[in-house]
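Asker: Build me a structure from this.
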Amino acid sequence: MVTLIDTLTRSPAELRHPEKQNRPETAVLRKPDWLRVKAPGSGQYNATKEIVRSKGLVTVCEEAACPNIGECWSQKHATLMIMGDTCTRACAFCNVKTGLPQALDPEEPAKVGLAVAQLGLNHVVITSVDRDDVADGGAAHFAEVVRQIRLQAPLTTIEILTPDFLRKDGAAEVMIDARPDVFNHNLETVPRLYLKIRPGARYFHSLRLLQQVKERDPNQFTKSGIMVGLGETKEEVMQVMDDMRSAGVDFITIGQYLQPTRKHAAIDRFVTPEEFKAYEAIARAKGFLMVSASPLTRSSHHAGDDFARLKAARLAQTGR
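Answerer: This is a model prediction of the structure:
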């Protein structure tokens, strides 16, 4: 009974992020006009929400408090998050719940495949929490989700946004051999800020994961993204671009970090739309096939349209 009362009196932030409760609160800065979006609530948004609820799906749109949820759900686009809603990492920027997850659901891959088929999606993005508690980091489970989508929705193109599978030997190969159309893994920030922003990860391991994809299957598109506004310098962002290109990354996304709660990492500043345009020009000059750089850019935003443009850009460059 004592535990129940304690749970009921705790705030939602405490329930989602117990590891952050001893951190000092930081001020949440007022958003500039270019970051304001309409509150969700259209008829199609509500219809998508009902589909998500009725099928018991978890979406990163909700779990990560994405600012684009109104736009995407109104267009019947949703990024599915597998392997539960609880992450074993405690990144300072992320709004996904942290803690000890439940066991993997062996029926989940078939359920996701069926849901994608019933939704009639042309392109689907599948992401997941980190599962450091599982021997292979959940790679085999993730790969089975891809296989089930191929089986039940063969015309749907698949983009995966994976964990880093740190210290999980052989996991990367399992994911690459699942042969998604786009293999996405986000570097998130510049190397100098990893200990503060992404303490459970290692920058060069994440970079190496992206490089492995191209080495094992050169035809797979690779994609990675970072957030800005965390205290990085322009020169550091440009160095990350060079690192990505050295690893063969095709598509870079750059978006503004938005602070989920006062307990999360503080925003250093709001990067202006003009600065994002400059980043886009620099990235294109460095040879990326695709660049998405804007305050509201997120990894999965407009993913289907971007995939079509990505294929067209490769065709124009290589003829295949």
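Asker: Only C-alpha atoms from now on, for both contacts and neighbour counts.
Answerer: OK.
Asker: quick one: contacts for L193?
Answerer: Listed by CA atoms under 8 Å, 6 or more residues apart in numbering, the contact partners of L193 are E232.
Asker: try the one 5 residues further on
Answerer: For R198, the contacting residues are A90, C91, A92, F93, by CA under 8 Å, 6+ apart.
Asker: quick one: contacts for the last one?
Answerer: So the one you mean is F93. By CA under 8 Å, 6+ apart, F93 lies in contact with I197, R198, Y257, Q259, P260, H264, A265.
Asker: what about the strands in the stretch 101-250 of the chain?
Answerer: Under the criterion DSSP state E, counting those that start in this stretch, strands of the stretch 101-250 of the chain are mapped to 123-128, 157-161, 182-184, 221-228.
Asker: could the ones you listed go into a markdown table alongside distance to P32?
Answerer: As requested, the strands of the stretch 101-250 of the chain are exported to a markdown table (distance: least, CA to CA, whole Å):
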| stretch | distance to P32 |
| --- | --- |
| strand 123-128 | 29 |
| strand 157-161 | 29 |
| strand 182-184 | 29 |
| strand 221-228 | 15 |
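Asker: Between those strands, which one is closest to V249.
Answerer: strand 221-228 (5.1 Å; CA to CA).
Asker: which residues are contacting that closest one?
Answerer: Here strand 221-228 has contacts from 181-190, 210, 213-214, 244, 248-257, 271, 299, using CA under 8 Å, 6+ apart.
Asker: Show the buried residues in these.
Answerer: 181-190, 210, 213-214, 244, 248-257, 271, 299 (16 or more other CA atoms under 10 Å).
Asker: Of those residues, which belong to helices?
Answerer: L210, V213, K214, M244 (DSSP state H).
Asker: Setting aside sequence neighbours, what's the nearest residue to T79?
Answerer: If the residues on either side of it in the chain are set aside, T79 comes closest to V125, at 5.1 Å by CA to CA, 6 or more residues apart in numbering.
Asker: who's in contact with that neighbour?
Answerer: A78, T79, L80, I158, E159, I160, L161, S300, A303.
Asker: got CSV for these, with distance to P101 too?
Answerer: Shown next, in CSV, are the contacts of V125 (distance: CA to CA, whole Å):
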residue, distance to P101
A78, 23
T79, 20
L80, 17
I158, 25
E159, 24
I160, 21
L161, 19
S300, 24
A303, 28
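Asker: Return the closest of the residues you listed with respect to V129.
Answerer: The closest of those, once distances to V129 are taken by CA to CA, is L161, at 9.9 Å.
Asker: so that closest one makes contact with T127?
Answerer: Yes - using CA atoms under 8 Å, L161 is in contact with T127, at 4.6 Å.
Asker: re the thing from before, pick out the most distant pair among the contacts of F93.
Answerer: R198 and P260, at 15.3 Å, using CA to CA across those.
Asker: run this one through as well so I can compare:
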Amino acid sequence: MTKEIKFKKPEWLRKKLTPHTQVEMENLLKDVGGLHTICQEAKCPNISECFANKNATFLILGNICTRRCTYCNVTTGKPTEVDLSEIQKVTTSVLRLGLKFVVITSPARDDLPDGGAEQFFRVTQDIIEKSPDTKVEILIPDFKGKVESLKRVIASGATIIGHNVETVPSLYRIRRNGTYERSLEVLKKLKELGGDKVQTKSALMVGLGETEEEMVQVFKDLLAVGCKFLSIGQYLAPSGDFEKVIEYVKPEQFLRYEKLAYDLGFEFVKASPYARSSYMAHHYLNMASAL
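Answerer: This is a model prediction of the structure:
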């Protein structure tokens, strides 16, 4: 079994947090009824930077997940009923902040027959209707692969639909109740059903013990199902209770992964230690609009 590394984080992973910028955004979210963001729930290291620029990835369908993945800080438990008022709350936040690019995601909601697809549809449609210049990216769970749920999110009008494979197949034990094959099938169906009107996106974490060979195979698998947008970032354990970091991948390896991905055929890649699936999302959205 691979051992956890014991040395301190390298300089390139010592990102400075500025708590006062977080307080400002958190107060705004409270003003519209206590919306959640994945930035807060997942303890994202980019939170100060994004909140300072008034960028946030809204977490709909509550903040309790029905799965217990060993790398994720989102609370696991029994979710509450779907809150239809969050549709208006998200749109109000978008309008108040004057956002031009919005990312919407959710925890896994295996307790719902459609996995929460209808709420994704309604939130996205409401934003587009009331703020027509705003582009929306949605980052979805796998909906257990249900085609009707995928059709519903495709109909939402989102410019990009993301679904993260997260890691290489040999490490999929960290994704409870998820499979690599299902995630690829979700991305494949999104392209087959959505055609040219939908751009798909995925993300990978590194530092969990994967090899470059395994990463390149995932790149090829993603391209084979029509996914052309990719994010690659360093896994950082939220605390000692989560999956252990095996390696702090050096910045030059991220550059290598980025070049390999572009050479294979991806249209836009963000690979860096602090890259996350929703980080700098407007770059992907701009690219999607240009295609």
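Asker: Among the contacts of R198 of structure 1, which ones are in helices?
Answerer: Short answer: the contacts of R198 of structure 1 have none in helices (DSSP H).
Asker: Return the closest of those with respect to I176 of structure 1.
Answerer: C91 (24.9 Å).
Asker: Show me what that closest one aligns to in structure 2.
Answerer: In structure 2, C91 of structure 1 lines up with C69, judged by TM-score structural alignment.
Asker: and its match, what does it touch?
Answerer: I174, R175, R176.
Asker: Next up, the contacts around the last one.
Answerer: Under the criterion of CA under 8 Å, 6+ apart, the neighbours of R176 of structure 2 are R67, R68, C69, T70.
Asker: Could you identify the buried members of the residues you listed?
Answerer: Buried by 16+ other CA under 10 Å: R67, R68, C69, out of the contacts of R176 of structure 2.
Asker: what separates the second one from V186 of structure 2, distance-wise?
Answerer: Distance of R68 of structure 2 to V186 of structure 2, computed by CA to CA, to the nearest Å: 20 Å.
Asker: How about D111 of structure 2?
Answerer: Using CA to CA, D111 of structure 2 is found at 19 Å from V186 of structure 2.
Asker: neighbour-wise, which of these two wins?
Answerer: Each of D111 of structure 2 and V186 has its neighbours counted (other CA atoms under 10 Å); V186 has more, 26 against 14.
Asker: Please pull up the equivalent of that one in structure 1.
Answerer: By TM-score structural alignment, V186 of structure 2 lines up with L209 in structure 1.
Asker: I figured that match hits E173, correct?
Answerer: No - L209 of structure 1 is beyond contact range of E173, at 9.5 Å (criterion: CA under 8 Å).
Asker: State the number of residues packed around the closest residue to P141 of structure 2 other than its chain neighbours.
Answerer: In space, P141 of structure 2 comes closest to A108 once its chain neighbours are excluded; the distance is 5.6 Å by CA to CA, 6+ apart. By other CA under 10 Å, 24 other residues sit near A108 of structure 2.
Asker: Tell me the residue in structure 1 aligned with A108 of structure 2.
Answerer: So, by TM-score structural alignment, A108 of structure 2 is matched to D130.
Asker: go on, F254 of structure 2?
Answerer: In structure 1, F254 of structure 2 lands on F276 (TM-score structural alignment).
Asker: any idea what Q217 of structure 2 aligns with in structure 1?
Answerer: Counting by TM-score structural alignment, Q217 of structure 2 lines up with Q239 in structure 1.
Asker: What's the separation between its match and I282 of structure 1?
Answerer: From Q239 of structure 1 to I282 of structure 1 the distance is 11 Å (CA to CA).
Asker: ditto for S54 of structure 1
Answerer: 44 Å.
Asker: out of those two, which sits in the busier spot?
Answerer: Counted by other CA under 10 Å, S54 of structure 1 and I282 do not tie: I282 has more neighbours, with 15 against 9.
Asker: give the contact list for the more buried one.
Answerer: Shown in contact with I282 of structure 1 (CA under 8 Å, 6+ apart): M238.
Asker: So it lies in a helix, does it not?
Answerer: Yes - using DSSP: H, G, I helix; E, B strand; the rest coil, the assignment for I282 of structure 1 is a helix.
Asker: which outside residues touch the longest helix along structure 1?
Answerer: For structure 1, the longest helix by residue count, based on DSSP H, is helix 303-318. Outside helix 303-318 of structure 1, the residues within contact range by CA under 8 Å, 6+ apart are N122, H123, V124, V125, F251, L289, M290, R320.
Asker: Same question for stretch 107-124 of structure 2.
Answerer: If you take CA under 8 Å, 6+ apart as the criterion, stretch 107-124 of structure 2 is touched by 59-67, 74, 79, 84, 86-88, 90-91, 104, 136, 138, 141-144, 146, 148-150, 152-153, 155-158.
Asker: what's the closest of the contacts of F93 of structure 1 to S42 of structure 1?
Answerer: Distance to S42 of structure 1 across the contacts of F93 of structure 1 (CA to CA) is lowest for P260, with 23.7 Å.
Asker: The closest one -> structure 2?
Answerer: Checking with TM-score structural alignment, P260 of structure 1 has P238 as its match.
Asker: burial measure for the closest residue to that match other than its chain neighbours, as a count.
Answerer: Leaving out its chain neighbours, the residue that sits closest to P238 of structure 2 by CA to CA, 6+ apart is N73, at 6.2 Å. N73 of structure 2 has 20 neighbours, counted by other CA under 10 Å.
Asker: Surely N73 of structure 2 and A42 touch.
Answerer: Yes - contact criterion CA under 8 Å: N73 of structure 2 and A42 qualify, at 4.9 Å.
Asker: okay, and the common contacts of those two?
Answerer: P238.
Asker: so what corresponds to L171 of structure 2 in structure 1?
Answerer: That one, L171 of structure 2, aligns with L193 by TM-score structural alignment.
Asker: What are the boundaries of the helices in the stretch 1-150 of structure 1?
Answerer: Per DSSP state H, counting those that start in this stretch, the stretch 1-150 of structure 1 carries helices over the ranges 2-9, 12-16, 43-54, 60-63, 69-74, 108-119, 139-152.
Asker: so where in structure 2 does the fourth one end up aligned?
Answerer: Looking back up the chat, that one is helix 60-63 of structure 1. Matched against structure 2 by TM-score structural alignment, helix 60-63 of structure 1 falls on residues 38-41.
Asker: Excluding chain neighbours, what is closest to I160 of structure 1?
Answerer: I126 (4.9 Å).
Asker: check contacts around the one you found.
Answerer: Taking CA under 8 Å, 6+ apart, one finds T79, L80, M81, I82, I158, E159, I160, L161 in contact with I126 of structure 1.
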